[in-house]
Structure formats: structure tokens, C-alpha cells
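1. Sequence and predicted model, in that order:
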Amino acid sequence: MSPAPITVQRLDGAQALAAVDALADVLIDCVEGGASVSFLLPLTRERATAFWRKVAESVGRGERVLLVARRRREEAGADGNADNSAGACGIVGTVQLLLDLPENQPHRADVAKMLVHRSARRQGVARQLMAAVDDVARAHERHVLVLDTVTGGDAERLYQRSGWQRAGDVPKFALMPDGAFCATTFYYKHLR
């Protein structure tokens, strides 16, 4: 049986606030899986939900765009009808587009916190999120995008396949969740 289809959705501030718990689940899973995404182990639920509340507030102020990937689970109930409740849609990935940049960079945006739950990896979720972030950037007239990722990590292949150009590496830029240093690679993309 193939995985359920993935849909990508842009959340507004209220929707982001309502999704804090599901987003925290994805963040915690990624950090526990070794992703260097600004947090050290152990990542408590309180820290994860506090982070997502701040993101939701920033989305509400128009400073960033929050995209989520949802896996649609169609489960037949006792009456044979599919379960279409909110609980039937699980968030399995997310990415942000940061728009609140200095006034001399109105053409640019930063891509941040590309997260995919380990259970949904290698199913095209990240690729769909990156395509959606390109579309959102174009809609906001941002044609230069920048991101950073762990040097040598799996995400580098995704970014390179998605047309991102490597700008360079910074040794010991950040820490892995276990506290070990890691190098970071910066990428940019010019949208056409």
C-alpha cells in the first residue's frame, strides 16, 4: 500500500497557533533524529511549543510564511464513510519563508526550518515543500532565496536537485543536537 497523498498548505497566524502541537511533534522528531535545527537534546515539548508559538505570532504579523505538508488519511468509519475530521490530516513536514529582512533587501527571503518527520522521509515531502516555497517567494516578489544546512547532510542533495547553488561552508558554525560542532553550508537560488 502506497503512502497517502501529501498536500502542502500555507497557514495563517491563527491556523499556525492551532497547529502548534503537531508542529512540535515534527520538530521533536527531527531533533531526536539528529537534525541540527537550532535545538539541543533533550528538546522538551515546552521548548518546542514555545518556539512554534513565536513562529505563529510572526506569521500573524506578516514577517514570515509557514507552509506545512499534510498526509491525508482516509480511514473508513463504521458507516463506511471516510473520516474527514481535522485529526485525519497529519502534519508531516514544514518549511518557512522569512520575509522580514532589511529594507535594502526587498527582493530577498530566507528559507528556514525545513523539517520532515522521519516517518515521511524519502516520499517527496521535502521536494513538494521546496516547490511551494518557490511559488510563495515569487508571489511575494522575492527572487533571491538563501538557506543554510549541515555540510554533508542529506538535505544538500535535495537543495542541489532543486536548483540551489552552493555559496560556501563555515566550519563549526553550529552544534548538532548532541552538542558536537558541525559545519554549515550556505546556498542561494535565483528564481526566474
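-> Great, that's in hand.
2. rest of the way, CA atoms for contacts and neighbours
-> Fine.
3. What lies in contact with whichever strand or helix holds Gln96?
-> Assigning secondary structure by DSSP states H and E places Gln96 in strand 89-98. With contact meaning Cα atoms under 8 Å, 6 or more residues apart in numbering, strand 89-98 is reached by 22-23, 26, 63-73, 109-117, 119-120, 125-126, 129-130, 133, 137.
4. Okay, one more to line up with it:
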Amino acid sequence: MYTVERLTADELEGAAGQLAALLLETVATGSSLGFLSSLDAEDAAGWWRALVPDVAAGRLLLWAARAEGADRIAGTVQLRPAVPANGRHRGEVAKLMVHPADRGQRLAGRLLATLEAGASERGIRLLVLDTETGSPAERMYAAEGWTRVGTVPDFATDPTGVARPTTVFYKQLAVAGEAPGGA
């Protein structure tokens, strides 16, 4: 059993070490998250701490999952609401990761569902994301009802530095009293 909670800026600061450990494990298993395999614990924790001002200002919403009885973070996901006045109805999903020991438990789907509910509550009705083409994450997003837009060749490198294609997805959400995609 997992609990998924949105972290405050103070909670993020306090959890930076555990989130760094999750990031390191995820990168070590080959997940393309924007980091190379040379990432170390100090840099990983610093990356998380650098997000604190955005969380405090509401420019970034971050959820973390913990397994009952475990003293580590099992998964996380981020939402970046769009800033422009003409784009406040949309947001970007980023850095969905699940610890290798917790994979296969549908935790990624639960994190996504929690993010989607949080986005909908904020009036966000369109989400976008990108993920490495051919990865388990690509299959999971499709299974969770995301629509594939297309593929961009050589968009990012994997943790070993090899350029890989990226698949872009979107999902329309219902906002209170609206059908998905409603205005």
C-alpha cells in the first residue's frame, strides 16, 4: 500500500536526500530523465533543492509516494502549470519516476491519476508530456489513456549519452462541471 501526497516547499527541502536516492536509482536503471549516469548524490540532492522556490511559488506541484513501513520515497511526479495568460488551461507533466523495487505495482498510474486530479482541481484541462520512445513509460502512458502526438528524433540522450527519440503525448481532462476538452 502506498500513500501519495503533494509536497510543500518545506517538505521538499526535507525530502531532497530521499528524492535524490530515487533519482539515482531511476537513472541507474536507464530511465531517461534528463540526467547522465555520472550524476552523483550531491548533485541530485542539489537539483531537488533548486526546485524549492518554484514549489513555494506554485510554479511547480510535486507529489511523492511512500510505501507503508518503508523509509524511502517510492515514486514521484511533477506538474508545471503553464504561465502565459493564454495557456493557463494547460500544464506539463515531468519527472515521473518509480523506484525499481516498486515497479509493477501500478504506482506510476496512481501518481498520474493523482496529478490529473490535482490539475483538474486547478482548472487545468490539458496536459502534455514527453518520454523516451520505446521505453516502458511510453507503453504505460498509452495504457493510461494518453494520446500520442508524434515522435521527435534524437531529442534527448539516455543516461549513457546516446541520443534517443522522444514521443510526445497529451491528455484532455474534465474540469468540475465540464466534459474532457470542454471550454
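-> Perfect, I can see it now. This is a predicted model, so every value here is computed, not measured.
5. Could I get the TM-score for this pair?
-> Laid over one another, the chains give 0.92 as their TM-score (TM-score structural alignment, normalised by the length of the second structure), with 174 aligned residues with a Cα RMSD of 1.0 Å.
6. circling back to that earlier point, on average, how far is the strand holding Gln96 of the first structure from the matching bit in the second structure?
-> Comparison of strand 89-98 of the first structure with the second structure after fitting gives an average deviation of 1.0 Å (mean Cα distance after the TM-score superposition for the first structure).
7. Tell me what angle whatever helix or strand comes next after that strand forms with strand 89-98.
-> The C-terminal neighbour of strand 89-98 of the first structure among helices and strands, as given by DSSP H and E, is strand 108-116. Relative orientation of strand 108-116 of the first structure and strand 89-98, computed by axes from the mean of the first three to the mean of the last three Cα atoms, to 10 degrees: 150 degrees.
8. what range in the second structure does strand 108-116 of the first structure sit on?
-> Using TM-score structural alignment, strand 108-116 of the first structure lines up with residues 90-98 of the second structure.
9. which other residues reach that stretch?
-> In contact with stretch 90-98 of the second structure (Cα under 8 Å, 6+ apart) are residues 22-23, 26, 33, 74-82, 107-108, 111, 119, 124-129.
10. with the first structure superposed, average distance for it?
-> Mean for stretch 90-98 of the second structure is 0.3 Å (mean Cα distance after the TM-score superposition for the first structure).
11. quick one: what's aligned to Thr3 of the second structure in the first structure?
-> Going residue by residue (TM-score structural alignment), Thr3 of the second structure aligns to Thr7.
12. likewise Glu132 of the second structure?
-> Using TM-score structural alignment, Glu132 of the second structure lines up with Val150 in the first structure.
13. do you know how far that match is from Leu67 of the first structure?
-> 21 Å (Cα to Cα, to the nearest Å).
14. Just say helix, strand or coil for Val55 of the second structure.
-> helix (DSSP: H, G, I helix; E, B strand; the rest coil).
15. I figured it was touching Leu61, is that so?
-> Yes - taking contacts as Cα atoms under 8 Å, Val55 of the second structure lies within contact range of Leu61: 5.9 Å.
16. what is in contact with those two at once?
-> Common neighbours of Val55 of the second structure and Leu61 (Cα under 8 Å, 6+ apart) do not exist.
17. what's the longest helix in the second structure?
-> Of all the elements of type helix in the second structure, the one with the most residues (DSSP state H) is helix 9-28.
18. on that earlier part again, which of Val55 and Leu61 of the second structure has more residues huddled nearby?
-> Leu61 (23 against 19; other Cα atoms under 10 Å).
19. Which position in the first structure pairs with that one?
-> Using TM-score structural alignment, Leu61 of the second structure sits opposite Val65 in the first structure.
20. Can you list the helices and strands that the helix or strand that contains its match packs against?
-> Assigned by DSSP H and E, Val65 of the first structure belongs to strand 64-72. Judged by 3 or more Cα pairs under 8 Å, 6 or more residues apart in numbering; DSSP states H and E, strand 64-72 of the first structure is in contact with strand 6-11, helix 45-60, strand 89-98, helix 125-139.
21. If you count contacts, what does the second one end up packed against?
-> Which is helix 45-60 of the first structure. helix 13-18, helix 20-32, strand 64-72.
22. For the spatially most central residue of the first structure, which non-adjacent residue is closest in space?
-> With distances taken as Cα atoms, centre = their mean, the residue of the first structure nearest its centroid is Val95 (2.2 Å). Leaving aside its sequence neighbours, Val95 of the first structure sits nearest to Met114 (Cα to Cα, 6 or more residues apart in numbering; 4.4 Å).
23. for Gly161 of the second structure, same thing?
-> Leu36 (6.6 Å).
24. Repeat that for Ala48 of the first structure.
-> Ala24 is the one closest to Ala48 of the first structure (Cα to Cα, 6+ apart), at 5.2 Å.
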